[in-house]
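Engineer: Dropping the sequence and predicted coords here.
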Amino acid sequence: MSHDDIEIQCGRAMSRINEFKEYVNNPLWEILVETVHSLVMYAHHKAYVRDVVFSENPEIKPEELAARLGVPLGEALVILYELEHARNEGSTTREQLKP
């Protein structure tokens, strides 16, 4: 992967994170996250999105993901936010390691 590709991906991830800003800044966000984390299938859904869905459609919208998995929109939002946040941190870490 070239330096330009990494910059593009990092830019997309940051843009995607900004899309979630409205939700994350809401005082109820922490309650939503706590509730989603308590769902029995949450970890499996998150792994499936990371391993399968993102490879097919890395720009999937929360509404599309909720419909595809048959899960509440809140769960889809939390999954996408957490995976985008992790992906963005990974890109930043790779960039910081470059000489």
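Structural biologist: Looks like it came in fine.
Engineer: CA only for contacts and neighbour counts going forward, please
Structural biologist: Fine.
Engineer: Helix or strand: which one has Gly63?
Structural biologist: Heads up, residue 63 is Glu, not Gly. Secondary structure here is read from DSSP states H and E; on that basis Glu63 sits in helix 62-69.
Engineer: I'd like to know which elements the biggest helix by length in the chain is packed against.
Structural biologist: Of all the elements of type helix in the chain, the one with the most residues (DSSP state H) is helix 73-97. For helix 73-97, the packing partners by 3 or more C-alpha pairs under 8 Å, 6 or more residues apart in numbering; DSSP states H and E come out as helix 3-19, helix 29-37, helix 42-48, helix 62-69.
Engineer: how about a cut-off of 10 Å?
Structural biologist: Here helix 73-97 touches helix 3-19, helix 21-24, helix 29-37, helix 42-48, helix 62-69, going by 3 or more C-alpha pairs under 10 Å, 6 or more residues apart in numbering; DSSP states H and E.
Engineer: then this one, side by side with the first:
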Amino acid sequence: MPNIHNYFVYILECTDGSYYVGVTNDLERRLEEHNSGYNPTAYTFNRRPVILRYYQRFTFIEQAIAFEKQLKGWNRKKKEALFNEDWNEIKRLSNLKKK
């Protein structure tokens, strides 16, 4: 039986207005790393400070990674609908892409 842990998929808003999607097992630590410039090669390094706009907790890493990949494929409007928990808008935007 697999171990159950906490994993988080998160979206940050950078100072240039772009969004960064990531996954971690320690959200508070990871947010601090992004804002401190822990990794000079990271996307967020020159876009600090960052603001946490959204996160979701998962118990299995496979689910978290799958959701992270899904979010990375979403456009800006769809991510913003997620921030507002506007499920109708998310559905509408998803249907537009299928046409």
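Structural biologist: Good, I have the coordinates. Please read all numbers here as calculations on a predicted model, not as lab measurements.
Engineer: TM-score for the pair, please.
Structural biologist: Between these two chains, after superposing, the TM-score reads 0.27 (TM-score structural alignment, normalised by the length of structure 1); 47 aligned residues with a C-alpha RMSD of 4.4 Å.
Engineer: Other residues contacting stretch 67-85 of structure 2?
Structural biologist: 8-11, 18-23, 53-56, 58, 61-65, 86-94 (C-alpha atoms under 10 Å, 6 or more residues apart in numbering).
Engineer: In helices only, show me the residues you listed.
Structural biologist: Residues of the contacts of stretch 67-85 of structure 2 located in helices (DSSP H): 61-65, 87-94.
Engineer: These: which two are farthest apart?
Structural biologist: Comparing all pairs in these by C-alpha to C-alpha, the longest separation belongs to Ile61 and Arg92, at 28.6 Å.
Engineer: Pick out whichever of these two has more residues nearby.
Structural biologist: Ile61 (18 against 11; other C-alpha atoms under 10 Å).
Engineer: Next one: that one from Gln70 of structure 2, what distance?
Structural biologist: 14 Å (C-alpha to C-alpha, to the nearest Å).
Engineer: buried residues in stretch 52-59 of structure 2?
Structural biologist: Along stretch 52-59 of structure 2, the positions that meet the burial threshold by neighbour count (16 or more other C-alpha atoms under 10 Å) are 53-55, 57-58.
Engineer: Which stretches in structure 2 count as strands?
Structural biologist: Listed in chain order, the strands of structure 2 (DSSP state E) span 7-13, 19-24, 51-58.
Engineer: now those as JSON lines including distance to Leu82 of structure 2?
Structural biologist: Supplementary listing: the strands of structure 2 in JSON lines, determined by distance: least, C-alpha to C-alpha, whole Å:
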{"stretch": "strand 7-13", "distance to Leu82 of structure 2": "10"}
{"stretch": "strand 19-24", "distance to Leu82 of structure 2": "13"}
{"stretch": "strand 51-58", "distance to Leu82 of structure 2": "8"}
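Engineer: out of these, which comes closest to Leu31 of structure 2?
Structural biologist: Ranking these by distance to Leu31 of structure 2, with C-alpha to C-alpha as the measure, places strand 51-58 first at 7.6 Å.
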